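Chemist: Sequence and predicted structure are below.
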Amino acid sequence: MGSWRDTRIGGGVMMAWALATVPLTVVGILLAVPFLGRRRAFFTVGPFFARGMEWFCGIPFTLEGWDRLPEGIRGGRQPVIFMSNHESQMDPPVLVAALPVPAVYIAKKEVKYMPFVGWAAWAAGVIFIDRGDRDRAIRSIHDAAMQIRGGKSVVIFPEGTRSRDGQMLPFKKGGFALALEAGVPIIPLATMGGFQVLPRGSLFFRPGQYRVRVGTPVLPSEFPDRDLLLQEVRQSIETLMLEARETGV
């Protein structure tokens, strides 16, 4: 006999629960800001959303391969650029909870104006990219590179938006220009499970498992050509996704 979560009504209940939990989480973050500061408040309170989804909606998540990274990266002393495929709106909160080190997100500017989510993005220090204004986009990349060189790691979804069918979309080049300017390792990530849990356009959650697989660092200095660097990272993520599918996701 299946779980209540497997029914259409259950999917609607899970969506309603998530929609109610988002503002509660954001309010918790904002209340913590005066005591912890913006970033610390976000990375202390923010993971509770994904943990709540794990508990109530039956959406567990695991992180695989982190222990194979160099100790400086695992300890947060070496800033990096995490690059992941993008299947679902659940990907960012899952990564916030799954990654052991805090990382600034780079997102399209429209996220800034989303109810509650925009406030959480402010607390997290999200760097917004105006893709409709080339000059502003370039300035945002320079700003991000300065923050990375100052010790902050960042997360980028190089597809720029969510996939409609679970297959990776073409990568945009801005993240790779940033990597070459910042000169820090890129950590490929395969974030798997989002297309089953909450595909683009769906109004209903489905129970499922998230797996975040961590790849081998890619050094931009070894790929001075932006297109070659893009191809290397894409191939790394594709390999991680294939490995995940072969082992049961």
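Modeler: Done, it's in. Residues are numbered from 1 along each chain as shown.

Chemist: rest of the way, CA atoms for contacts and neighbours
Modeler: Noted.

Chemist: Leaving out chain neighbours, which residue sits closest to Arg149?
Modeler: Distances taken as CA to CA, 6 or more residues apart in numbering place Ala182 nearest to Arg149, at 6.1 Å, with adjacent residues excluded.

Chemist: residues contacting that neighbour?
Modeler: Shown in contact with Ala182 (CA atoms under 8 Å, 6 or more residues apart in numbering): 145-146, 148-149.

Chemist: Could you rerun that using 10 Å?
Modeler: 79-81, 141-142, 144-150, 176, 220 (CA atoms under 10 Å, 6 or more residues apart in numbering).

Chemist: ok, of these, which one's closest to Pro60?
Modeler: Nearest to Pro60 out of the contacts of Ala182 is Ile81 (CA to CA; 24.7 Å).

Chemist: distance of the closest one from Val104?
Modeler: Distance of Ile81 to Val104, computed by CA to CA, to the nearest Å: 9 Å.

Chemist: The two - which one has more neighbours?
Modeler: Ile81 (27 against 22; other CA atoms under 10 Å).

Chemist: ok, that one touching Gly151?
Modeler: No. Between Ile81 and Gly151 there is no contact under CA atoms under 10 Å: 11.1 Å.

Chemist: filter the contacts of Ala182 to the buried ones?
Modeler: 79-81, 141-142, 144-145, 147-149, 176, 220 (16 or more other CA atoms under 10 Å).

Chemist: circling back to that earlier point, would you turn the contacts of Ala182 into a markdown table with secondary structure?
Modeler: Output for the contacts of Ala182, formatted as a markdown table (DSSP: H, G, I helix; E, B strand; the rest coil):
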| residue | secondary structure |
| --- | --- |
| Pro79 | coil |
| Val80 | coil |
| Ile81 | strand |
| Ile141 | helix |
| His142 | helix |
| Ala144 | helix |
| Ala145 | helix |
| Met146 | helix |
| Gln147 | helix |
| Ile148 | helix |
| Arg149 | helix |
| Gly150 | coil |
| Phe176 | helix |
| Pro220 | helix |
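
Chemist: Now the residues you listed in CSV, please, with extra columns for distance to Ala121.
Modeler: Converted to CSV, the contacts of Ala182 look like this (distance: CA to CA, whole Å):
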residue, distance to Ala121
Pro79, 20
Val80, 20
Ile81, 18
Ile141, 17
His142, 19
Ala144, 15
Ala145, 19
Met146, 19
Gln147, 16
Ile148, 18
Arg149, 21
Gly150, 20
Phe176, 22
Pro220, 28
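
Chemist: another structure for you, compare them:
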Amino acid sequence: MFRTIKWFIYFWYSLIALTPDMKKVKKLNEQGDIVQKDKIVYEKASNWAKNLVDLSGTRVSVIGEDNIPEDEAVLFVSNHQGNFDIPILLGFIKKPKAFVAKEELRKFPLLSTWMEYMNCIFLNRSNSRESIKAVKQGINNLKQGYSMVIFPEGTRSRDGELGEFKPGALKLATKSKASIVPITINGSKNIMTKGSFIIKPAEVEVIISKPIEIEEGMDKDTKSLTENIKNIINDNLEHKEKIYDKKFV
């Protein structure tokens, strides 16, 4: 319980402590110095996210980071095991990135402002018009050179099993022609189980698979592309579970 209390105190105190940096970012944005603005935003956000994960006592290992293209924006497509998935990807994968996040996060003061400066998108699935607008914004972000992260399951998994991908989840890639980089997160569900606010240490593995380039015609039928990416992520999950079984038998 002490770990959980300490974590939440740091969460809010550190956001407040970053207020001077937020003002600097706002000024740079108004001046049109986007390069410097993006540099500060990513540096502050990634350090903050990594500290949040470290405070949970969690150890994260990243496999395959050399699979990420260096000089182009990509769409990271990841499974979604828990609340710590965003700070894990933000703090432990070096490439700057923004997230397609649920609309509820917009209600968090300070946090939502930083997310807006990161070019994150808040998706309201209950409003089709707003959802279409958000997808168009994500496509535009990718075309402008900002990598994005999407969780196509749409919600966290309660047991770690991979859920169904939402229809149209990959439109950001097929419409922008950005390469897709599948990501498998295994173990983050154990940090904060769904329905609980108690934080516990865990071992988390992040597997970055080889990028998939978007070819002509993929924008007309994304079913096979979606199944391909889902199978890649699921295979990584199942392989890891087999390793655990052998280790503890």
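Modeler: That came in fine, so what should we check first? Not measured: the values here are computed from a predicted model.

Chemist: returning to that earlier point: which members of the buried ones among the contacts of Ala182 of structure 1 are the farthest-apart pair?
Modeler: Between any two of those (CA to CA), the greatest distance is 17.2 Å, for Gln147 and Pro220.

Chemist: Against which helices or strands is the lengthiest strand in structure 2 packed?
Modeler: Ranked by number of residues, the top strand in structure 2 under DSSP state E is strand 179-186. In terms of contacts (3 or more CA pairs under 10 Å, 6 or more residues apart in numbering; DSSP states H and E), strand 179-186 of structure 2 is packed against strand 59-63, strand 74-78, helix 85-92, strand 148-150, helix 171-176, strand 203-208, helix 223-248.

Chemist: Now the aligned partner of Gly215 of structure 1 in structure 2: closest residue in space, sequence neighbours ignored.
Modeler: With the correspondence set by TM-score structural alignment, Gly215 of structure 1 lines up against Ser209 in structure 2. Nearest non-adjacent residue to Ser209 of structure 2, counting by CA to CA, 6+ apart: Pro182, 5.4 Å away.

Chemist: Check Val25 of structure 2 too.
Modeler: Here the residue nearest Val25 of structure 2, using CA to CA, 6+ apart, is Lys37, at 5.4 Å.

Chemist: tell me the SS of that neighbour?
Modeler: Classification of Lys37 of structure 2 using three-state DSSP returns helix.

Chemist: Tell me which residues touch it, please.
Modeler: 22, 24-31, 117-118.

Chemist: Repeat the analysis, applying 7 Å as the threshold.
Modeler: Taking CA atoms under 7 Å, 6 or more residues apart in numbering, we find Lys37 of structure 2 in contact with 25, 28-29.

Chemist: Ala97 of structure 1 and Met53 touch, don't they?
Modeler: No. Contact criterion CA atoms under 7 Å: Ala97 of structure 1 and Met53 do not qualify, at 11.1 Å.

Chemist: Find the residue at the geometric middle of structure 1.
Modeler: Structure 1 has Pro92 as the residue nearest its centroid, 3.7 Å off, counting by CA atoms, centre = their mean.

Chemist: so what corresponds to it in structure 2?
Modeler: Checking TM-score structural alignment: Pro92 of structure 1 goes with Ile86.

Chemist: Pull out the buried residues from the helix ranked longest in structure 1.
Modeler: If you go by DSSP state H, structure 1 has its longest helix at helix 8-36. Buried residues in helix 8-36 of structure 1, counted by 16+ other CA under 10 Å: 10-15, 18, 21-23, 25-30, 32-33.

Chemist: Can you get me the centre-to-centre distance for that helix and its chain?
Modeler: 18 Å (CA atoms, centre = their mean, to the nearest Å).

Chemist: If you count contacts, what does it end up packed against?
Modeler: helix 38-45, helix 47-57 (3 or more CA pairs under 7 Å, 6 or more residues apart in numbering; DSSP states H and E).

Chemist: With respect to Thr247 of structure 1, which of those helices lies nearest?
Modeler: helix 47-57 (20.9 Å).

Chemist: distance from the closest one to structure 2 after superposition?
Modeler: The superposed helix 47-57 of structure 1 is, by mean CA distance after the TM-score superposition for structure 1, a mean 3.6 Å from where its aligned residues fall in structure 2.

Chemist: which strands and helices sit next to that helix?
Modeler: In terms of contacts (3+ CA pairs under 7 Å, 6+ apart), helix 47-57 of structure 1 is packed against helix 8-36, helix 91-98.

Chemist: quick one on the thing from earlier: matching residues in structure 1 for the longest strand of structure 2?
Modeler: The aligned range for strand 179-186 of structure 2 in structure 1 is 185-192, by TM-score structural alignment.

Chemist: neighbouring contacts of the matching stretch?
Modeler: If you take CA under 7 Å, 6+ apart as the criterion, stretch 185-192 of structure 1 is touched by 80-85, 210-220, 233, 236-237, 240-241.

Chemist: Please give the number of neighbouring residues around Pro100 of structure 1.
Modeler: 13.
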